[in-house]
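Undergrad: would you be able to build a 3D model of this:
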Amino acid sequence: MRVPRATYRVQLNRSFTFSDAMRIVPYLASLGVSDLYASPYLEARPGSTHGYDITDHNALNPEIGTHGHHERLIDALHKHDMGHLLDIVPNHMGVGQDNWRWLDVLENGPASPYAHFFDIDWQPVNRGELRGKVLLPVLGDHYGRVLERGELEVVFDAGEGSFAVRYYEHRFPLDPGTYPMIFEGMEEPAGDGRTLEFESVITAFSNLPGREETDPERIAERVRDAAVNKGRLARLCEESLEVARAVEGCVERINGERAKPESFDALHRLLEEQAYRLVYWRVASDEINYRRFFSINDLAGIRVEDGRVFDETHRLILRLVGEGKVDGLRIDHIDGLYDPAGYLRRLQEEAARVRGEEDDLYVVVEKILAPHEHLPEGWPVAGTTGYDFLNQVEGLFIDPAGERPLGRVYRRFLGREEDFEELLVGCRRMIMQSSLASELNVLARRLLAISSYGRRSYDFTINVLREALAGIVAHFPVYRTYVDAAGPSGEDRRYVEWAVSQAKKRSTAADTTVYDFIRDVLLLEVEGPEEYRGMVLGFVMKFQQYTGPVMAKGMEDTALYRYNRLVSLNEVGGEPGRFGVSVSAFHHLNAGRRRRWPHAMLATATHDTKRGEDVRARISVLSEIPDEWRGHLFRWSRTNRSRRREVEGRPAPDRNDEYLLYQTLLGTWPNHEMDEGELEEYAGRIRRYLQKAMREAQVHTSWVNVNEEYERAALDFASALLDPENTLFLEDFIPFARRVSRLGALNGLSRTLLKLTSPGVPDVYQGTELWDLSLVDPDNRRPVDYARRREMLARLQDLPSGEVHTLLSDGRWEEGAPKLYLTWRALELRRERPALFEGGEYIPVEAEGEMAGHLVAFARTCAGDAALTIAPRLCAHLERFPGSILPDPEVWEGSRLPLPPELSGRTWGDVLSGRVFEGGAFSLRELFSSFPAALLVSE
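TA: Got it, this is the predicted structure:
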């Protein structure tokens, strides 16, 4: 398997195209990157900024470039000996006017050649009137009101001979078999002898095979005859003015008159006969009958487990792999798939076929692992995309001694106790009651059918089953299990039994045997005829597709915006209730990754992280200085209390939102003094972030029910904090923010070094080779100034090693030069000694002396070659040189780093400072005399 040495993630869209990516290839090669790692670039909705709303898997996104542009990008990569890693989306598609397959399904229903393509429940057991239909929650008001206001209107495309219903920018095709309903009561066109042919066309539409057809030949006949008759109608309208006027009159009549509700009866009957039902968007959470990406109505799940769908959606991707234009794949949302393991096996088999090689393709999966969870070892992948590493390495810079005092500060500021685990369970329940209620109802109905097979479960009602299911999902300890026909693994069994036991323990039901029944079903411990066991397995597979979205929406999109004790912990894949990672635990996790997944990706920032990596690095500093934080926090709150308003008798913003805002300002405050325009731009970023955070939290406002008054008060408060006239606050805030930013810079340098040298493949998210002070998307997808980075790198590459300390002085470190320098030097070492980092042994090294707890060190060794990573941590109490972020080397006096016997007696060169060291133990004072981290390599 070709394994990337280091990847660099870019977000491609119409503002950053294939051509733009091609222009930065020389810079990336000079930085030491081996692979360009791109966001999805298959055809997506116009204006897509992320590429996850794909509408055609077999075309490139024209906004990003043509095949020619793509070829030139790949040629540039190959010219610089670089590879290409592509993010792909097998779980879902963007649906709407831009997806012709989806439109075909709306037109033909179950008889569409693409009915199998989307994960649609054509026979919902809870809504008989939806059988053979797709629920489309697109209306801005209740259906009847929208209809009688004339907002739904039939339109005729004379060029195609087809009819559709228009609703503002939406167009929904009409079933050709229902076209005759439009012509009911029509006066015959006269004058040119076309009447008989026109009537023949109408009759032909009436005789089309129906939407209920399942025979492939009859479906093909329907498609063929519909196309022929549309063509006949279009030709008639073109050749006969009378026919065209007759059609126009029919359309005008069926569209009704606003002042006459009864005039819309015919249009209502026509819409009732379609393969879809148009409804108010607010009913989606209760009634929708197609699987979505989380709760996003216009991202529909596809059935990639169907071989036809797999082939159709992977044709272009596999061609690019076979042509050597794509060297690896990142699989988005692997937990959304019906059978992740089966999908990955097929992907590798097809990749081997098109490449003509037996070795696996480099594949990583976007999989969120709980701290106690392991990636299934049978999966044919290199590992995850790195959220597990992100939270492990970030934990090193959180002082566990700060947990209790920060908890006290948070409780006192809020005026209440906040338990994260209980909050999380509540958030999951809320999600199941609101945005994902329909999916839970469907599962409960399936389970009811299963329960009716057995005498002991016969009496369970739909309400009892739904409540028990909700309790189990709310307590699920992982995103999902992977039970299949072979049965559960040991880990799957433990997760199911834990969730069931927790839900059963907290249940208030009089009869809790329902939980035992569900446990047996989820673990396939049932007996019965083959049909029954098939129902059980089908239920379990669908249940597993449900727990992931509930976890993601409940945790990432809700709980992480509500629990703000220390928000650097509030990250994808993180657990805010777990305070820090010890050095020994970090070594254990690194060593385990080297054994099991040596080529997994190592990330510290992604397009989906909640905060930029250096924002987290700053906020983590508060764990070291809780008393300082408490003093400033309460002083700021008193200073700014007059800027709060009351909304519905309560302060706005509330204490929790205010607490989040102060941490956000500390994490993002620019390193340089801002002019008026920069301050306004920064204030706008903060307001946009705060608005998103409040809506995600769903406490006072939400995306569905916007509380404009509360939002306005909170956003005005944020603006008031940043008003230059607010001197009492800013004069206290800015010096503290400067102190935190200096300490955060030290955290950032150490974390970057650890990422670039730990077992795995390090990934650099676009632009984060300098300080990353961005917030959640879309803030972290702003344009990157590559001209500046290119110029800075060129200067650094000419810098004499003896002058590296100058990068740490005030006026230089603020621009990010130390981070860029460290990134370049570490990546260069990986380029020079690839075997050392790709497969080298991992040896923890422990320091001695008073400062031993402030250090993380390990060695990588391979065939006599060796490198030493030495990174400080928890630096808040280390004195720094005036005018520099470099800690005074005197603080390290008396502490040293003894080497293991197999590494002593060598000569070592520090690739960061250029200094040379010898012996069996190193003085930390000497190691950190000119740069606050060290990367030694044996000479």
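
Undergrad: okay, CA-based contacts and neighbour counts for the rest of this
TA: OK.

Undergrad: centroid residue for the protein?
TA: Of all residues in the chain, the one closest to the mean position by Cα atoms, centre = their mean is D608, 4.8 Å from it.

Undergrad: assign a three-state SS to that one, would you?
TA: The local conformation at D608, judged by DSSP: H, G, I helix; E, B strand; the rest coil, is coil.

Undergrad: please provide the structure for the following sequence as well, for comparison with the first:
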Amino acid sequence: LRRRVDSLSPQRHLPIFVEKILGEGETLREDWQVDGTTGYEFMNQLSLLQHHPDGFAPLAELWTRHSERPSAFIEEARLARQQILNGSLGGDFESVAQALLQVARDDVMTRDLTLGAIRRALQELIVHFPVYRTYISARGRNDADDQVFQHAMDGARTTLGEGDWPVLDHLEKSLGGQPWRNRPVGRERKILKHACVRFQQLTSPAAAKAVEDTAFYRSAVLLSRNDVGFSTEQFSAPLADFHAVNQQRLQTFPDNLLATATHDHKRGEDTRARLAVLSECAPWFVEQVEHWRALAAPLRTDTAPSAGDELILYQVLLGSWPLDQGTEFDGYQQRLWQWQQKALREAKLQSSWSAPNEAYEQGVEAFLSRLLLSEEGHALRTAIGNAAQAIAPAGALNGLAQSLLRMTVPGVPDLYQGDEFWDFSLVDPDNRRPVDFSARQQALATPPDIGELLFNWRDGRIKQALIAQVLALRKAQPDLFRSGTYTPLEVVGKHAERVVAFSREHQGKHLLVVVPRWPHHLLENGVHPQINAQVWGDTRVKLPFAATTQNWKGLFHTGAVTPDKELLVSAALGDFPVNVFINPDDQES
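TA: You can find the predicted model right below:
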């Protein structure tokens, strides 16, 4: 494709992006000569940054105690893969097994292998496969694919009896371990190639159907860590990891797309940003859930909803709860039921698309309706609404940080339709509803006033104003954003661990970005997503370059700071929740 595109347009580089989900530790192949992926992995990297590691243990205990499901996502994913391979992909699985049986019969050393043994080994190999697929060629597997295969082999050996290990060794050789070009031209080579191709056509849908379309709806330690392209077995990651992937992207795929919302996401970017706050206040959330379950007792039937489905619903309500407290809940209830029915069927525990359990679904729908619309659900509805409002400012600040980071780290920011305002959508088709572009256009035409934007932060215009400001900076300084170096900055002082800071430099121009993370406890029951400057105390960013004595103006030019060798966070974030600075001599007047 690259050769053909370049021949058609030799004077201009036309970018090619691959919509590919990268597994943990997997990188995009550089020999493809593409410009990058569509950015699912960035969603994951940014999400890991915004989740506090201390939240996992209490949230996992809550989930396991009530749902009686595994707290380790990888266990849930493996169970789902087994179900998918024996169910909806059963025919495809059998085709691969039969192909491998034909390969075995062509070798005197393996012709006694039975179809049953090949099925057992093949299933465990796919169940433990850590990525969506490999790329076996006539030369066999490359080094990266070989590491993937060995990982799957090691996992399969832990769940297979030793009697099946020789069968695994046969699969390892047949699926790229021995290049098919080494076989004589003719039937034997054709059969081996066919087995490799069919195997790779099976592992991708097995991963998609088991993880995205099953396990994501079964496991809910924290739903903000369940989304397409996420390494859901991870709950959080150190700040150093975020800096490292940004530096790596700049070196290998500087034009890689950066997405935080897509047509395929399970929850909107600001829904996830709000739910991430629960990782900061997990003990509080555990108390809330226990209280809600008591209030919900009169709303349940004997069988619906299950404890797991009830806990999942509470998280979805918290994440998507409207910021407008005067909202009529009829439309909201319809959206939630559309999500709920899909979630129940995708999970394949109480219901499914192939065999809908109408009685159970009706019971869950009745519970949801009573919760949101009836007088008997008023106490529970009020309690959930109060909890949503309590974490909403921190969630909004996470959302603003998410937007700024997407537009300033190496890569090309991809803004999903309508996400200039808050995005509290759920899974499709909810995230594909019509966008009110006229409202966004009208808001964009109004000159931004920070005080007014902060006061009315719930309407989303503050997010749009941030995006507009930073896109204007990108337009004015394209080389700085595309080619500028990326340098993580050390933060010291009282709340150093709650600040992300980095600089970018190109031909003497400097870009400086400062955003908070884990902001919930810093907002101190705040009514908007602005941390009081005094809260930061002595927290400061160390600068690796000699800052000029001139004032550096940040977003909206409402205030200015004069950095020397250090920049006080209280000054950098004194007027606006997040900030970015560029050398004063290089800014547009």
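
Undergrad: the residue nearest to the centre of structure 1 -> structure 2?
TA: Alignment note (TM-score structural alignment): D608 of structure 1 maps to D264 of structure 2.

Undergrad: distance of that match relative to N431 of structure 2?
TA: 8 Å (Cα to Cα, to the nearest Å).

Undergrad: in the stretch 301-450 of structure 2, which spans are helices?
TA: All helices of the stretch 301-450 of structure 2, identified by DSSP state H, counting those that start in this stretch, fall at 307-320, 329-347, 358-373, 378-408, 437-444, 450-455.

Undergrad: out of those helices, flag the one nearest F230 of structure 2.
TA: helix 378-408 (15.8 Å; Cα to Cα).

Undergrad: just the strands in the stretch 451-589 of structure 2 please.
TA: Applying DSSP state E, counting those that start in this stretch to the stretch 451-589 of structure 2 gives strands spanning 485-488, 491-492, 499-506, 509-516, 540-542, 552-553, 560-561, 566-568, 579-582.

Undergrad: give the aligned range of the second one in structure 1.
TA: I take that to be strand 491-492 of structure 2. Taking TM-score structural alignment, strand 491-492 of structure 2 hits residues 847-848 over in structure 1.

Undergrad: who's in contact with that stretch?
TA: Residues outside stretch 847-848 of structure 1 that contact it (Cα atoms under 8 Å, 6 or more residues apart in numbering): G853, L855, A857, S895, R896, L897, P898.

Undergrad: tell me the residue in structure 2 aligned with the fifth one.
TA: By that I understand R896 of structure 1. R896 of structure 1 maps onto R540 in structure 2, by TM-score structural alignment.

Undergrad: report the separation between its match and R3 of structure 2.
TA: From R540 of structure 2 over to R3 of structure 2 the distance is 50 Å, taken as Cα to Cα.

Undergrad: what do you get for K173 of structure 2?
TA: Per Cα to Cα, K173 of structure 2 is found 33 Å from R3 of structure 2.

Undergrad: so between these two, which is more surrounded?
TA: Higher neighbour count among K173 of structure 2 and R3: K173, with 12 against 9, using other Cα atoms under 10 Å.

Undergrad: which position in structure 1 pairs with that one?
TA: In structure 1, K173 of structure 2 lands on D520 (TM-score structural alignment).

Undergrad: where's its match, which helix or strand?
TA: helix 513-522 (DSSP states H and E).

Undergrad: gap between the match of strand 491-492 of structure 2 and the chain center?
TA: Here stretch 847-848 of structure 1 shows a centroid-to-chain-centroid distance of 40 Å under the convention Cα atoms, centre = their mean, to the nearest Å.

Undergrad: next: stretch 565-575 of structure 1.
TA: In terms of Cα atoms, centre = their mean, the centre of stretch 565-575 of structure 1 is found 15 Å from the chain centre.

Undergrad: so it matches what in structure 2?
TA: With TM-score structural alignment as the criterion, stretch 565-575 of structure 1 aligns to 221-231.

Undergrad: among the strands of the stretch 451-589 of structure 2, which comes closest to H51 of structure 2?
TA: strand 509-516 (12.4 Å).

Undergrad: by how much does that closest one deviate from structure 1 on average?
TA: For strand 509-516 of structure 2, the mean distance to aligned residues of structure 1 following superposition is 0.8 Å (mean Cα distance after the TM-score superposition for structure 1).

Undergrad: in structure 1, what range does that strand match?
TA: Counting by TM-score structural alignment, strand 509-516 of structure 2 corresponds to 865-872 in structure 1.

Undergrad: how about residues contacting that stretch?
TA: Under the criterion Cα under 8 Å, 6+ apart, residues 746-747, 750-751, 753-754, 757, 836, 854-861, 903, 932-938 lie in contact with stretch 865-872 of structure 1.

Undergrad: redo that, cut-off 6 Å
TA: The contact list for stretch 865-872 of structure 1 (Cα atoms under 6 Å, 6 or more residues apart in numbering) reads 750, 854-860, 933-938.

Undergrad: identify the farthest-apart pair in the residues you listed.
TA: H854 and S938 (24.0 Å).
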